[in-house]
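S.K.: predicted model and sequence follow; I will ask about them next.
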Amino acid sequence: MVFNLRRLRRAVPGMIDAALVGVGAIGSMVVRAVLEDYPWIDLVAAVDVAPDKVGKDLGEVVGLEEELGLEVEDDLEVALIESVPDVVIVTTSSRLGDVFDTLLTAVGSGSDVISTCEELAYPWIVDPAAARLLDDAARWAGVSVLGAGINPGFMMDLLPAILTLPCTRVEGIEVQRVVDASKRREPFQRKIGAGMTPGEFRDAVNTGKITAHVGLEQSAYLLAEALGWRPLSIETSPVEPVIAERGVTTDYVKVEPGRVAGVRQTLRLESDGGRRIDLILEAYVGAEDERDEFIVRGRPPVHATIRPGVQGDWGTVGSVLNMIPTLLGADAGLLTVVDLIPRRPLS
């Protein structure tokens, strides 16, 4: 392993220099959050390949009224050499294959890496070879790589794992997340088919325009690992439409009664000993009982509900930024969020 001088420097409290890769919707929110809520993070580089963003001031790109004196670049390797960040924040894609080269470049620069890529939350079930290569590269460079966010990364894996702390035994866990999509960004509302007819929805699913939630399986495996369970089988339901019972109008779509308001998806993971994890995700415009609900069947049982549910976009931004100090002090390698909390041994 290469001795990493940046990690030695972090032993002294002070500012954390961060580079941002991806100045889209979530990346823009990261910029705003850093400026308003994180005085100990200094953005030293911003990278995006979109021609309409490259060469412009970061403040202009994210819609601020003032310039930040930081130009958006399109060459990641050069940006990292020039800025020498402690951590690289990657907010570009949900798919591991799309971010893999970016992650390797960041690791090769000697920076820790944290990403909102859902598949990176538990990449071994997506591409074991790529995960192993990334882990080896991170260990050699003496840095950490982590997939983080609201879901996966917290609501349906890390938080229910923490809720089992007072339990002497756990026999099963059910997590239900109901999201009022009318509070989310336009791309999200379009992605769940809001406003479509049921027929249009089926066609969109068949053509891949509407896909299952990326990260549900990652959450199940993360939770099982935190509990020390050995998964035996996992079954994810097809994406089902939630049909509107009343008219709903958002800033972006109009949904009439009988049309699609959003999606519902379920997952069941079976473990040895008859133990199981059930995850239920509903995201639709006009959801009246927006919540995150957790049922732990164990000794003692635990039943907790958060109303309204945690907002996804800002929740993702907060989850990522708040993990950075812990990540900088973590062991080198490809990590998951449950590596950073107390875990039960395999049982």
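M.R.: Yep, that arrived. Model, not experiment: these values are computed from the prediction.
S.K.: okay, CA-based contacts and neighbour counts for the rest of this
M.R.: Will do.
S.K.: for the stretch 151-300 of the chain, just list every one of the strands.
M.R.: Taking DSSP state E, counting those that start in this stretch as the test, the strands found in the stretch 151-300 of the chain are 169-180, 231-236, 240-243, 248-249, 254-255, 260-271, 276-284, 291-299.
S.K.: and these: which comes nearest residue 124?
M.R.: Closest approach to residue 124 among the strands of the stretch 151-300 of the chain (Cα to Cα): strand 231-236, 13.6 Å.
S.K.: residues contacting stretch 25-44, please?
M.R.: The list of residues contacting stretch 25-44 from outside it, by Cα atoms under 8 Å, 6 or more residues apart in numbering, reads 14-21, 61-62, 70, 83, 85, 91, 313-314, 317, 321.
S.K.: same question for stretch 232-241.
M.R.: So stretch 232-241 is contacted by 198, 201, 205, 211-212, 217, 260-272 (Cα under 8 Å, 6+ apart).
S.K.: report the distance from it to the chain centre.
M.R.: 20 Å (Cα atoms, centre = their mean, to the nearest Å).
S.K.: need the distance between the two termini of that stretch.
M.R.: End-to-end distance for stretch 232-241: 29 Å, by Cα to Cα, to the nearest Å.
S.K.: please tell me how far the residue lying closest to residue 81 once chain neighbours are set aside sits from residue 40.
M.R.: Closest residue in space to residue 81, ignoring its immediate chain neighbours: residue 109 at 7.1 Å, by Cα to Cα, 6 or more residues apart in numbering. Residue 109 sits 22 Å away from residue 40, going by Cα to Cα.
S.K.: neighbour-wise, which of those two wins?
M.R.: Comparing residue 109 with residue 40 by other Cα atoms under 10 Å, the one with more neighbours is residue 109, at 18 against 13.
S.K.: next up, the contacts around the more buried one.
M.R.: Going by Cα under 8 Å, 6+ apart, residue 109 touches 77, 80-81, 84.
S.K.: buried subset of the residues you listed?
M.R.: The neighbour-count test (16 or more other Cα atoms under 10 Å) marks 80, 84 as buried among the contacts of residue 109.
S.K.: out of the contacts of stretch 25-44, which are inside helices?
M.R.: Judged by DSSP state H, these include 61, 83, 313-314, 317, 321 as members of helices.
S.K.: pick out whichever of these sits closest to residue 105.
M.R.: Using Cα to Cα, the shortest approach to residue 105 within those belongs to residue 83, at 14.0 Å.
S.K.: setting aside sequence neighbours, what's the nearest residue to residue 213?
M.R.: residue 265 (7.8 Å).
S.K.: pretty sure the one you found sits against residue 215.
M.R.: No. With contact defined as Cα atoms under 8 Å, residue 265 does not count as touching residue 215 (11.7 Å).
S.K.: who are the contact partners of the residue most central in space within the chain?
M.R.: With distances taken as Cα atoms, centre = their mean, residue 149 lies nearest the centre of the chain, 3.0 Å away. When contacts are counted by Cα under 8 Å, 6+ apart, residue 149 touches 115-116, 118, 315-320.
S.K.: okay, now the one to match up with it:
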Amino acid sequence: MKPIRAALVGVGAMNRIVAGLLPEKGVEIVGAVGRSKAGQDLGEVLELGHRLGISVTTDAGAMYASARPDIALVATSSFMTGQYAVLADCARHGVNAITIGEELLHPWHTAPERTRELDALARRHGVTLAGGGFQDFFLVHQLAGMLGTMNRLDRLSGQQTFNVDDYGAEVARDQQVGAGVADFARWRQSDERPPGFGLPILAAIAAASDLTVTGTGFEIRPEVAERATPCRSLGITVGPGDLIGFTTVDTVTTEEGPVLVMELSGRIYQPGETDRFAWTASGDPDVRVVNPGVDTLRTTCTQMVNRIPDVINAAPGFVGPAGLPPLRYRARPFAEYLLERPRLAVN
């Protein structure tokens, strides 16, 4: 049985972890795309301690045509604006893809036109494009299962934090680390501000729970340094009074009545600070889930990797976790879990 062939799109902190996981799952890395490091060996770029014999390229199309990967593992930007062309390129070359970009978890409400375009493109070329990552189990399937224990849901409220330094310079810049409060206020009101991460998460939970979204609300506030705070991903020290990140509060109302709320804080952690993850569902009965000290960095990557067979097996189109089966552990090489699926010719 031939191994699954994978390409890495993005050669930063996240795909460094992914590259170490794939051999254990019988997945062969056959190509890599990066905005920089072109011509360098992927193993050296990812600091794996050995060469892989694969050169990083900026020409994704040429790599897909020559390497013919079964799936692309995308770890680049967080938002549709930076992901659309990447995923469209995958579809046009007949390559399945899964991304950990936060908005792409469930972008039907934040970027409906672009999502419809990607869905149609994927269907036309017979491939699956999927959103996933940390939110897959911990924020979609786990919470949907928790809500399934209730007789009546009135309100779902969640609080979560993440350390921006764990996710590289792109995320740190997205979280406005180092910005002044006045600059942040202008950015918050401008068209440059992308959608928050909370709405795709809440919309995905709603979809997994057969709830119909009727309205959304959004608040944002700065997280300000009280003392000089180093940011290792950007290589700077944030001065007192400047931003170490920000917190968003997203609210979703539904036709069926339940209200979903999520407070998400992405900032540079202080010494001793760890990830916070707590969700409370109010109704009959009240239920709560708390996951203290979850390794969000590594589980973001392990969940993307463990989704490889599900994405390849899924029907063509754009899907999120709510459109995939619950995550499961697979002990054998991933190729053994693949189903036969006819592919359409690339136009």
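M.R.: Arrived safely, thanks for sending. All of these numbers come straight from a predicted model, not from anything done at the bench.
S.K.: ok so, going back, from the contacts of stretch 232-241 of structure 1, list the buried ones, please.
M.R.: Buried by 16+ other Cα under 10 Å: 198, 201, 205, 211-212, 217, 260-271, out of the contacts of stretch 232-241 of structure 1.
S.K.: can you tell me the SS state at residue 77 of structure 2?
M.R.: What DSSP: H, G, I helix; E, B strand; the rest coil gives for residue 77 of structure 2 is coil.
S.K.: now do the helices in the stretch 1-150 of structure 2.
M.R.: Secondary structure of the stretch 1-150 of structure 2 by DSSP state H, counting those that start in this stretch: the helices cover 13-21, 42-45, 60-67, 80-92, 112-125, 135, 142-147.
S.K.: in structure 1, what stretch matches the fifth one?
M.R.: Structural correspondence for helix 112-125 of structure 2: residues 128-141 of structure 1, per TM-score structural alignment.
S.K.: buried residues, the matching stretch. List them.
M.R.: Using 16+ other Cα under 10 Å as the test for burial, stretch 128-141 of structure 1 gives 131, 134-141.
S.K.: next, count neighbours for the nearest residue to residue 121 of structure 2 once chain neighbours are set aside.
M.R.: Among residues not flanking residue 121 of structure 2 along the chain, residue 91 sits closest, at 6.4 Å (Cα to Cα, 6+ apart). The tally of other residues near residue 91 of structure 2 (other Cα under 10 Å) stands at 27.
S.K.: quick check: the residue mapped onto residue 91 of structure 2 from structure 1 vs residue 87 of structure 1, distance?
M.R.: Alignment note (TM-score structural alignment): residue 91 of structure 2 maps to residue 107 of structure 1. Taking Cα to Cα as the measure, residue 107 of structure 1 falls 10 Å from residue 87 of structure 1.
S.K.: between the two, which contacts overlap?
M.R.: Residues touching both residue 107 of structure 1 and residue 87 by Cα under 8 Å, 6+ apart: residue 113.
S.K.: wait, isn't residue 261 of structure 1 in contact with residue 198?
M.R.: No. Between residue 261 of structure 1 and residue 198 there is no contact under Cα under 8 Å: 9.9 Å.
S.K.: ok, back up a step: got TSV for the contacts of residue 149 of structure 1, with neighbour count and distance to residue 169 of structure 1 too?
M.R.: As requested, the contacts of residue 149 of structure 1 are exported to TSV (neighbours: other Cα atoms under 10 Å; distance: Cα to Cα, whole Å):
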residue	neighbour count	distance to residue 169 of structure 1
115	25	33
116	28	32
118	26	29
315	15	30
316	23	30
317	24	33
318	19	31
319	18	28
320	24	30
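S.K.: can you put these in JSON lines and add distance to residue 341 of structure 1?
M.R.: Formatted as JSON lines, the contacts of residue 149 of structure 1 follow (distance: Cα to Cα, whole Å):
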{"residue": "115", "distance to residue 341 of structure 1": "19"}
{"residue": "116", "distance to residue 341 of structure 1": "19"}
{"residue": "118", "distance to residue 341 of structure 1": "19"}
{"residue": "315", "distance to residue 341 of structure 1": "19"}
{"residue": "316", "distance to residue 341 of structure 1": "18"}
{"residue": "317", "distance to residue 341 of structure 1": "20"}
{"residue": "318", "distance to residue 341 of structure 1": "18"}
{"residue": "319", "distance to residue 341 of structure 1": "14"}
{"residue": "320", "distance to residue 341 of structure 1": "16"}
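S.K.: those residues: which two are farthest apart?
M.R.: For the contacts of residue 149 of structure 1, the farthest-apart pair by Cα to Cα is 118 and 318; their separation is 15.4 Å.
S.K.: isn't residue 333 of structure 1 right up against residue 136?
M.R.: Yes. With contact defined as Cα under 8 Å, residue 333 of structure 1 reaches residue 136; the gap is 6.9 Å.
S.K.: which residues are in contact with stretch 150-167 of structure 1?
M.R.: 118, 121, 147-148, 170, 173, 175, 177, 215-216, 218-220, 222-223, 226-227, 279, 292, 294, 296, 298-302, 312-313, 315-316, 319, 337-338.
S.K.: map residue 206 of structure 2 onto structure 1.
M.R.: Alignment note: residue 206 of structure 2 maps to residue 224 in structure 1; criterion TM-score structural alignment.
S.K.: what's the local residue count around its match?
M.R.: 25.
S.K.: thought it was touching residue 231?
M.R.: Yes. Between residue 224 of structure 1 and residue 231 there is a contact at 7.0 Å, judged by Cα under 8 Å.
S.K.: need the residues touching each of those two.
M.R.: Counting by Cα under 8 Å, 6+ apart, residue 224 of structure 1 and residue 231 have no common neighbour.
S.K.: just the buried residues of the contacts of stretch 25-44 of structure 1.
M.R.: 16-21, 61-62, 70, 85, 91, 313-314, 317, 321.
S.K.: and residue 268 of structure 1, what's its match in structure 2?
M.R.: If you follow residue 268 of structure 1 across to structure 2 using TM-score structural alignment, you land on residue 251.
S.K.: does that match touch residue 213 like I think?
M.R.: No. Contact criterion Cα under 8 Å: residue 251 of structure 2 and residue 213 do not qualify, at 10.4 Å.
S.K.: quick check: residue 183 of structure 1 vs residue 290 of structure 1, distance?
M.R.: Residue 183 of structure 1 is 11 Å from residue 290 of structure 1, by Cα to Cα.
S.K.: more crowded one of these two?
M.R.: A count of neighbours by other Cα under 10 Å puts residue 290 above the other of residue 183 of structure 1 and residue 290, at 21 against 17.
S.K.: and the gap between that one and residue 161 of structure 1?
M.R.: Noted for residue 290 of structure 1: a distance of 21 Å to residue 161 of structure 1, by Cα to Cα.
S.K.: and for residue 209 of structure 1?
M.R.: Remark: distance between residue 209 of structure 1 and residue 161 of structure 1 (Cα to Cα) = 33 Å.
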